[in-house]
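Asker: sequence plus the predicted model coming up.
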Amino acid sequence: MVKFEDPRTWPKLDAIGGTVELSPALILHAYRHGVFPMPFAPGLIGWFSPMRRGILPLDGLRVSRSLRKSAKRYRLTVDQAFGQVLARCADPARPHGWIDEAIARNYAELHHAGIVHSVEAWDAEGRLCGGLYGVNMGGLFAGESMFHDPVHGRDASKAALIGLVDLLTADGVGGRLLDVQWRTDHLASLGVIEVPRDRYLELLSAALELPAPEWVVPD
């Protein structure tokens, strides 16, 4: 198994290595040490620990009045349509798509094991309009991907994110970590910040000691 235990041996790059191997056990081993997989090329998995990691402080989510109003149009569920969410996130027609068959298969296995979860946003007609999925280990939620329907899903992925933050904070446990991998302009508009790799690893170590949230939509 690839070893990620000693960050002092990692290159000062976002990508710290590559393998042809990918398995649920290796994925979990990587997340425990602040590393996540993304394909480099067909048959080659890259392992990443960004020098500047994107996180969303759970008390820092920015929800405008218009977004709050828009989000109320959706009904949120948890783990009710994981396969559909994964398929929509993996749609090869999406710009910068990266979820290949191996990634999808392994994360589906982790979902069946109760480690990977999805949040779904549905409209009044029962259409799946947006959603997200990611890995939960203790107090860590590592967001992997999100989507919205371009026709029916205005703000649907944001509604799912609001629901996720509500879920992670519903029981009052502090210190949980919402990892989004990289900060983008879009995510920054919602409150995502960057922290150096060393700081992320400190936050991760503390978060992994915390209890997992209850995976239900808060009232």
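Answerer: Noted; the coordinates are in hand.

Asker: please make it C-alpha for all contacts and neighbour counts, starting now.
Answerer: Noted.

Asker: longest helix in the chain, by residue count?
Answerer: When the chain is scanned for its longest helix (criterion: DSSP state H), the result is helix 156-169.

Asker: and after that helix, which helix or strand comes next?
Answerer: The helix or strand immediately downstream of helix 156-169 is strand 177-181, counting by DSSP states H and E.

Asker: got the angle between that next one and helix 156-169?
Answerer: 150 degrees (axes from the mean of the first three to the mean of the last three CA atoms, to 10 degrees).

Asker: pick out the residue closest to the middle of the chain.
Answerer: Gly143 (0.6 Å; CA atoms, centre = their mean).

Asker: does that one belong to a helix, a strand or coil?
Answerer: strand (DSSP: H, G, I helix; E, B strand; the rest coil).

Asker: show me the contacts for it.
Answerer: Contacts of Gly143 were listed using CA atoms under 8 Å, 6 or more residues apart in numbering, and they are 132-135, 178-181.

Asker: put this next to the previous one:
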Amino acid sequence: MTIYLPCLDEYEDSFPDVESALTEPDGLLAFGGDLSPHRIINAYKNGIFPWFSEQDPILWWSPAKRAVISPHKFTPSKSLKKHVRRAKLTVTLNHATEQVIQLCASTRPPEETWITQEMIDAYIELAHLGFCHSVEVWREDMLVGGLYGIKLGQLFCGESMFSIESNASKVAFWHLCQHFAGVGGQLIDCQIMNPHLEKLGVAEIQRTDFLSQMTILQHEPTNRDFTTCMLKIDEGQ
């Protein structure tokens, strides 16, 4: 099957209208361009994200359905609550963003990861600029789980998560939801649904609904910055 896609201009950061994205493969919008901070942030602001394999050109996506969750609506399972009480883990925000990004890439089989070295370098640069944030789960001084993503106002765009031990990524996600809700965050974008996200309570909405919410939320500030700190769970909330 022949696919015709717009090629992004090297010198301009604009994107085609997301309504022009393909239905097969779902959401494929354009190729080319670069992974400069300005282009990536412009993509997120328009409901678009990069996703490609090592052998591919840079591909840009905006699927017809978006996997999202309100951080206020996340409900941890009884087993996860029990695990957190017993596991003696420490959870932090923005303490080891570079490590989290690298582990999200290296803990997956090479054929399954889209986090190429080019992507790693791009999101580390975004972290240095204050856009990319991470949640880290520690057992003593060992990083055993975490996640990272892009924060735009009251919207958090999750990119990836990893677990070296059981439930560590769920622990990171629970802490993200509670902390983000606590600072005034309203929506977490998980991009594309998978069985792990579905178990966490993530649901799909139409692209038009996501864009309507995203357009407002990205311009609404949270009541506190997403600064480096220790995160603790309040099980009563």
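Answerer: That came through fine. Note that the structure is a prediction, hence the values are computed from the model and not measured.

Asker: shared with the second structure, which of the contacts of Gly143 of the first structure?
Answerer: Of those, the ones still in contact in the second structure (both residues aligned by TM-score structural alignment, their matches' CA atoms under 8 Å) are 132-135, 178-181.

Asker: what is the nearest of the residues you listed to Val2 of the first structure?
Answerer: For these, the closest approach to Val2 of the first structure (CA to CA) belongs to Val135, at 19.3 Å.

Asker: counterpart of that closest one over in the second structure?
Answerer: Taking TM-score structural alignment, Val135 of the first structure has Ile150 as its aligned residue in the second structure.

Asker: need the helices for the second structure, in chain order.
Answerer: Counting by DSSP H, the helices of the second structure are 37-45, 78-87, 97-106, 117-128, 168-182, 195-199, 207-217.

Asker: need those in a markdown table (columns: distance to Asp17 of the second structure and mean neighbour count).
Answerer: Below are the helices of the second structure laid out as a markdown table (distance: least, CA to CA, whole Å; neighbours: other CA atoms under 10 Å):
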| stretch | distance to Asp17 of the second structure | mean neighbour count |
| --- | --- | --- |
| helix 37-45 | 11 | 17 |
| helix 78-87 | 41 | 12 |
| helix 97-106 | 29 | 21 |
| helix 117-128 | 24 | 17 |
| helix 168-182 | 30 | 23 |
| helix 195-199 | 28 | 12 |
| helix 207-217 | 12 | 16 |
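
Asker: what would these look like in JSON lines with distance to Arg66 of the second structure?
Answerer: Shown next, in JSON lines, are the helices of the second structure (distance: least, CA to CA, whole Å):
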{"stretch": "helix 37-45", "distance to Arg66 of the second structure": "13"}
{"stretch": "helix 78-87", "distance to Arg66 of the second structure": "25"}
{"stretch": "helix 97-106", "distance to Arg66 of the second structure": "21"}
{"stretch": "helix 117-128", "distance to Arg66 of the second structure": "21"}
{"stretch": "helix 168-182", "distance to Arg66 of the second structure": "18"}
{"stretch": "helix 195-199", "distance to Arg66 of the second structure": "12"}
{"stretch": "helix 207-217", "distance to Arg66 of the second structure": "6"}
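
Asker: of the ones you listed, which is nearest Leu22 of the second structure?
Answerer: helix 207-217 (12.9 Å).

Asker: onto which residues of the first structure does the closest one map?
Answerer: Here helix 207-217 of the second structure aligns to the first structure at residues 197-207, judged by TM-score structural alignment.

Asker: residues contacting that stretch, please?
Answerer: With CA under 8 Å, 6+ apart as the test, stretch 197-207 of the first structure has contacts from 32-34, 49-53, 138-140, 175-177.

Asker: which one of those residues sits closest to Gly83 of the first structure?
Answerer: Once CA to CA is applied, the member of these that ends up nearest Gly83 of the first structure is Leu140, at 21.8 Å.

Asker: average offset between the longest helix of the first structure and the second structure?
Answerer: Comparison of helix 156-169 of the first structure with the second structure after fitting gives an average deviation of 0.7 Å (mean CA distance after the TM-score superposition for the first structure).
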